[in-house]
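Undergrad: build me a model:
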Amino acid sequence: MLRRLQEVPRHLLVCEKSNFGHDKSRHRHLVQTHYHNYRVSFLIPECAILSRELKSLVMEMGPYYVVKNLPLHELITHEFINTFVKKGSCYALTYNTNIDEDNTVALLPNGKLILSLDKDTYEETGLQGHPSRYSGRKVMKFIVSIDLMDLSNNPDSKKYGRTSWSLKEKKPLKFDFLLARHNAEESTMMSYFSSYQIQEHQPKVALSTLRDLQCPVLQSNALSGEPEASCSAPELFDWLGAVFSNVDLNNEPSSFISTYCCPQPSTIVAKAHLCTITGFILPEKICLLLERLCHYFNEPKLAPWVTLSVQGFADSPVSWRENEHGFQKGGEHLYNFVIFNNQDYWLQMAVGANDDCPP
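TA: Now for the predicted structure:
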């Protein structure tokens, strides 16, 4: 039994407190460097209907595109780099690939192309990289980082020629890709990839009103919780997961599904609004949503706090910045803001076993 307990993969939750008005607050940087997001949820207690401004922002989180069987070498051509990468805020991620089994690729807005390749593919490409940090004794995965901006500055260099030859002729690779840009003409990407099977998508939005919701009592200065005063940040994190998953929190003795209940102290909220957005959601859009939620308290509200939760793609090769991401048994990398009416906030960041500590 002890041996089995030791095999449970570790999960890491980092919690910190700050204020949006502080000069050294890093909330914007953290959002901007978590590049590939598939779900955004926010919960507003004591709210039955979203404001017009907030609902309008929610409905404008797209578009993004799915391109089928796109050759990887298309992402390193001078035309692609000049059209999309050099103009900034271009994102791409392989779709329907498993990080622990398949080759996966991510394009970051800084122009870095990150390849997570199995051993055979890595050796066939001949590209320079390094073993995955999570390969174990027998290295089965390798990470290759290609700086597209550097390649574009030296179009006639041997490095560019070798990289292009490697991906176009020596080891051609094709993937289904998710692609998106911030502040760009919608027709540009559709026309650029018109020779491939490309579809435009809008994120899916689900709005719901939760009635008689038992909510934990929170105080902004009690991050770790204080007896009889405030729920702690880790307890809130678990509770939010239960709410987002529509788990019954009644803790009935006859229930064999869930015995989880709301942490104490708690209070009953007559109405709470839950919004969930699912798709390929850019950090720039999340920054706008976070800012709008901060302004939610510009006028007096019954709610003492609101939350904004963001989940990254489980099979992205990176989590924050260029930090390598793995899966093993979880694959999670996510963060949550608790925004208080005095502009204080809690920030919670969680990763699984195959990840570095969050930034």
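Undergrad: from here on, just use CA atoms for contacts and neighbour counts.
TA: OK.
Undergrad: show residues contacting the helix or strand containing K55.
TA: Assigned by DSSP states H and E, K55 falls within helix 52-58. Applying Cα atoms under 8 Å, 6 or more residues apart in numbering, the contact partners of helix 52-58 are V205, I277, L289, R292.
Undergrad: downstream of that helix, the next helix or strand is which one?
TA: With elements assigned by DSSP H and E, the helix or strand that comes after helix 52-58 is strand 64-71.
Undergrad: show me what contacts the nearest residue to Q219 once chain neighbours are set aside?
TA: Once flanking residues are discounted, Q219 sits nearest to S230: 5.6 Å by Cα to Cα, 6 or more residues apart in numbering. Each residue near S230 by Cα under 8 Å, 6+ apart is listed here: P216, V217, L218, Q219, A222, Q264, P265.
Undergrad: here's the other one to compare against:
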Amino acid sequence: MSTSFALSRRERKPKAYVARYAWPHDQGAPLRVVAGHHFNRQAEIFVPTAIYDTRLRYLPWFDGTECAKSTYYHTVTPPSSFLRPEFFNEYIKKQNCLVLSLTGIDSEDVFCICEGMLQMSLRKEIYQQSGLQGTQSAYSNSRFNVTYDLRKPSMLSGSSAFNRLFSALTALTEATPFLVCVFPTEGKSPPPPLPAFFNATLYEQSLDLSRASNVLVPPLDPYVSVPKLNKPIGENERKKFTAEVVSEGYMHLLEWISLLAVGSPRVTMRDKTRALISSYAVFDDSDLEFLPPSKKNGINIVKLTISGFLTSQMLTEMYNSVIDILHSDDWAIMAVYGFEDAPVSWGAEEHGFLVSGENDYMLVMRSKPAAVANENDSSNGTSKDVTVFEVVGSHDQHS
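TA: Here you go, the predicted structure:
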């Protein structure tokens, strides 16, 4: 069962949505968020130092071994290159590939390929010259979206539909910077290097580690912050009151994660920033009085940053690895940032930029002692839950 709030309802503003799920009963919901978001530039993992030193650092994604094996390419090439037989037949028809142009979604033509689907966001004049069939953008009268399923049985080299698309891309587009990730489908051997005509540069996913000391951690479950009322109120009023407190708690948690991500001293016990400069505080002074000593002085946290061109398959593996190692009273946070100029965000939903192109998500994973442990349960006698934040720009159909 999930609890969901829309944290912002104002039009033309970025929005944040939050839902909490029990694990493993509702584990499919967080996985759908991860698996449905294909174009990712960075992931950050936050865990207490004790968890990193004893467990996380020995896992493949976090000791650097998978980062070294999971490579991607940068190339400058015409979009029609991806329809040449050497690439089209090997990578689109047989293997999985992820392709994204590094162009501006507001002012240039943007291309991406995911799971065999070619999706283009074209300027109006380019669209009209191409002769391709598409639909007008939901956010601009001067842009059009064109989609082709390159894995359709009828989409073969030499077919009329293929030749029409290839001719349009050849005539209307110039050399464009692209990121390309090729990876095998399950059970298949690794794909060969990109064809030489791409003249591509190979990169590994980068892994960086940083540490923060004396970090104050707010309640990761805002429901524990709901105060008990001295006087009785009606059930509807109680529910409304609880929803407002919990919604504010989730907003505070999202703000804390954001400050933690940028390394702000405001989330540490040693912060001496004057209130005139910043009014943010993890806890009020009155709250600090009632905190146990173990939380009052903060804890040490490790931040792992993996950057490059990250597929949803990679991030699913990271998420599963992290939540599996959580024992009683453990927690971890995984923040993932999408490419702001990608033409889609989750699935095939149109994405734009305007003034903010956010398409990010955060997973807050918590583990606590189970009230009654099932003897056949393999989760170390604990229950877990996952809070999912989805941060979406105003020009995004996902919102």
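Undergrad: related to what we said a few turns ago, list the buried residues of the helix holding K55 of the first structure.
TA: Applying a neighbour-count criterion of 16 or more other Cα atoms under 10 Å, one finds V58 buried in helix 52-58 of the first structure.
Undergrad: so what's the gap between it and the chain middle?
TA: Put simply, helix 52-58 of the first structure sits 21 Å off its chain's centre (Cα atoms, centre = their mean, to the nearest Å).
Undergrad: do stretch 162-175 of the second structure as well
TA: 32 Å.
Undergrad: name the surrounding residues that touch whichever strand or helix holds I268 of the first structure.
TA: Counting by DSSP H and E, the element that carries I268 of the first structure is strand 266-281. The contact list for strand 266-281 of the first structure, computed with Cα under 8 Å, 6+ apart, reads 36-50, 58, 61-62, 64, 178, 180, 202-217.
Undergrad: center of the second structure, which residue is that?
TA: Against the mean C-alpha coordinate of the second structure, by Cα atoms, centre = their mean, the closest residue is V336 at 3.5 Å.
Undergrad: residues in contact with the aligned partner of that one in the first structure?
TA: In the first structure, the residue paired with V336 of the second structure according to TM-score structural alignment is V310. Residues near V310 of the first structure by Cα under 8 Å, 6+ apart: N37, Y38, R39, V40, S41, L334, Y335, N336.
Undergrad: on that earlier part again, ChimeraX command to pick out the buried ones of the contacts of strand 266-281 of the first structure?
TA: Those of those that count as buried under 16+ other Cα under 10 Å are selected in ChimeraX with:
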select :36,37,38,39,40,41,42,43,44,45,46,47,48,58,61,62,64,178,180,202,203,205,209,210,213,214,215,216,217
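Undergrad: among the contacts of strand 266-281 of the first structure, which are in helices?
TA: Judged by DSSP state H, the subset of the contacts of strand 266-281 of the first structure located in helices is V58.
Undergrad: what span of the second structure lines up against stretch 233-246 of the first structure?
TA: So stretch 233-246 of the first structure sits over residues 250-263 in the second structure, by TM-score structural alignment.
Undergrad: in the second structure, which spans are helices?
TA: 28-35, 49-54, 65-69, 85-87, 124-130, 160-172, 235-261, 285-290, 293-296, 312-324.
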